[in-house]
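[1] Build me a structure from this.
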Amino acid sequence: MSGATPGRGLVLVVEDDRAIADLIGLYLRRDGFGVHVETDGSMGLAAVRRLRPVAVVLDVGLPGTDGIEVCRRMRADDDWTPVLFVTARDDEVDRIVGLELGADDYVTKPFSPRELVVRVRAVLRRAAGPAPAAAVVVGAVRLDPAGRRVHAGEREVVLTSTEFDLLAHLMRSPSRVFSREQLLSAVWGYAAAAATRTVDVHVAQLRAKLGQASPIRTVRGVGYAAEPAP
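    Okay, the predicted model is just below:
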């Protein structure tokens, strides 16, 4: 089921609860997005490949092919369209956002449809990327804002748009300690105390990808900073 595609582009909503899908679609359309809805994972994946949406709002608990598998297949296709997961259980957050998939963001049910739209807009701003700037180097990690590429030593590291922007924000101010709330505001575009866990999960994902070259240091009780690896 599709809606007209205004200037903000088409968002694919993959959600098997029709009432929730309709509510998400209503608020996205009010904000100027086109919306296409699918109710199962296989059809959702086919729609991603056919429609090339600007973002995907993806329920985790889909019948058949679940949301995690849809996202995994997208990434296997080298499709890095921003994905915002919708999950019914907070204890799924580490699994869906972090160490396996590096999703761009998530909301847990019940959620505010207005907040979901804000998060979709923020995900798209991050995907567009900042204005080109000079390369930044901290220790063995080199970040190229213009090409949105990262190297750890000689190895290129593939990051999601959110991971890239989080790393860039830390590396542009080496040794400065940022709180989780500050990182949420600067990178995700919103600040909510209940959402700071997503920062920790994305930092874990970055460290896993960068390996021993990771410049991210945890400052206990405060937040994170970028410094050369010892």
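
[2] going forward, measure contacts and count neighbours with C-alpha atoms only.
    Noted.

[3] Name the nearest residue to Y106, ignoring sequence neighbours.
    F85 (4.4 Å; C-alpha to C-alpha, 6 or more residues apart in numbering).

[4] The one you found falls within a strand, correct?
    Yes: if the criterion is DSSP: H, G, I helix; E, B strand; the rest coil, then F85 is within a strand.

[5] Would you agree it is in contact with L62?
    No: using C-alpha atoms under 8 Å, F85 is not in contact with L62; the gap is 11.4 Å.

[6] Am I right that R119 sits in a helix?
    Yes: per three-state DSSP, R119 lies within a helix segment.

[7] want to put them side by side, so please do this one too:
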Amino acid sequence: MKTKILLAEDDPDFGMILKQYLELEDFEVSWFQNPEDVVELLSSDFPFQIAILDVMMPNIDGFSLAKMILKEKNNFPILFLTAKNQKIDRLTGLKIGADDYIAKPCDPEELVLRIKNILKRISPPITEIQIKIGQYLLDTQKLSLSHPDGNVRLTVREQELLLYLLKHNHSMITRDNILDNLWETNDYFTGRSLDVFISRLRKYFSNDPEVKIQSLRGIGFEVDFPTN
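    Here you go, the predicted structure:
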């Protein structure tokens, strides 16, 4: 069965190029030039596995559309297309809960690679369904982190990063290793996105002082997760 992609892109030329290329890569693409048409689908059956959203669209921008999708479809994979180079745009998308971004004009092969990496992360190879981390319980199937004071729903990328840190528990992890293994690229913007996700994890574990993710300036991180 083909992966169904929702593509929201108002530029007719660029949208057609992306649609045709993705279909050549054996994806099924539903292309929407008007983001309001996507909103109408949210109350019905939503048959897509991933959304690619242009940030700059009329009436409803990509960030606002992503918020609407994630409100109805929690943890839905989203990749942003942006023609801007300002870091605030990229960080805004990550804070909303997007999985990745790519700048326009983009290399179609790189876009396909990023899509496949996101889809691969949706069903990561996990040996344990529930993992005890201090006072918390991670349910890898439900993407939930529960604590006596409340539960948190994780995004796919947040859980992927948490599992990577757990794999290297009680040790030092370099930033380069994390970026190379999880983001498969290493530049300023991916480095900043890593900082965003680390900050989120620290916030999630703030009720247990025994759970520690310590920054090592210029090197990476040292993690201490009580798992017994």
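
[8] rewinding a little: and the residue nearest to Y106 of the first structure, what's its match in the second structure?
    Matched to the second structure by TM-score structural alignment, F85 of the first structure sits across from F80.

[9] Tell me how many other residues surround that match.
    Using other C-alpha atoms under 10 Å, F80 of the second structure has 24 neighbouring residues.

[10] swap in F221 of the second structure?
    Neighbours around F221 of the second structure, by other C-alpha under 10 Å: 19.

[11] Could you confirm it falls within a strand?
    Yes: assigned with three-state DSSP, F221 of the second structure falls within a strand.

[12] Aligned to it, what sits in the first structure?
    Checking TM-score structural alignment: F221 of the second structure goes with Y224.

[13] right, and its match touches R217 too?
    Yes: using C-alpha under 8 Å, Y224 of the first structure makes contact with R217 at a distance of 5.6 Å.

[14] So L6 of the second structure versus L161 of the second structure, what's the distance?
    26 Å (C-alpha to C-alpha, to the nearest Å).

[15] How about Q33 of the second structure?
    Counting by C-alpha to C-alpha, the gap from Q33 of the second structure to L161 of the second structure is 34 Å.

[16] So the two - more neighbours on which side?
    Taking neighbours as other C-alpha under 10 Å, Q33 of the second structure and L161 compare with L161 leading, 21 against 17.

[17] Would you mind giving the residues in the second structure matched to the helix or strand where E163 of the first structure lies?
    Assessed by DSSP states H and E, E163 of the first structure sits inside helix 161-171. Residues 156-166 of the second structure are matched to helix 161-171 of the first structure when aligned by TM-score structural alignment.

[18] returning to what we had before: who's in contact with the match of F221 of the second structure?
    If you count contacts by C-alpha atoms under 8 Å, 6 or more residues apart in numbering, Y224 of the first structure has them with 170, 177-180, 216-218.

[19] Equivalent analysis for R114 of the second structure, please.
    D100.

[20] What lines up with it in the first structure?
    By TM-score structural alignment, R114 of the second structure lines up with R119.

[21] Return the distance of the longest helix along the second structure from the chain's centre.
    Using DSSP state H, we find that the single longest helix of the second structure is helix 188-204. With C-alpha atoms, centre = their mean, to the nearest Å as the basis, helix 188-204 of the second structure stands 12 Å off its chain's centre.
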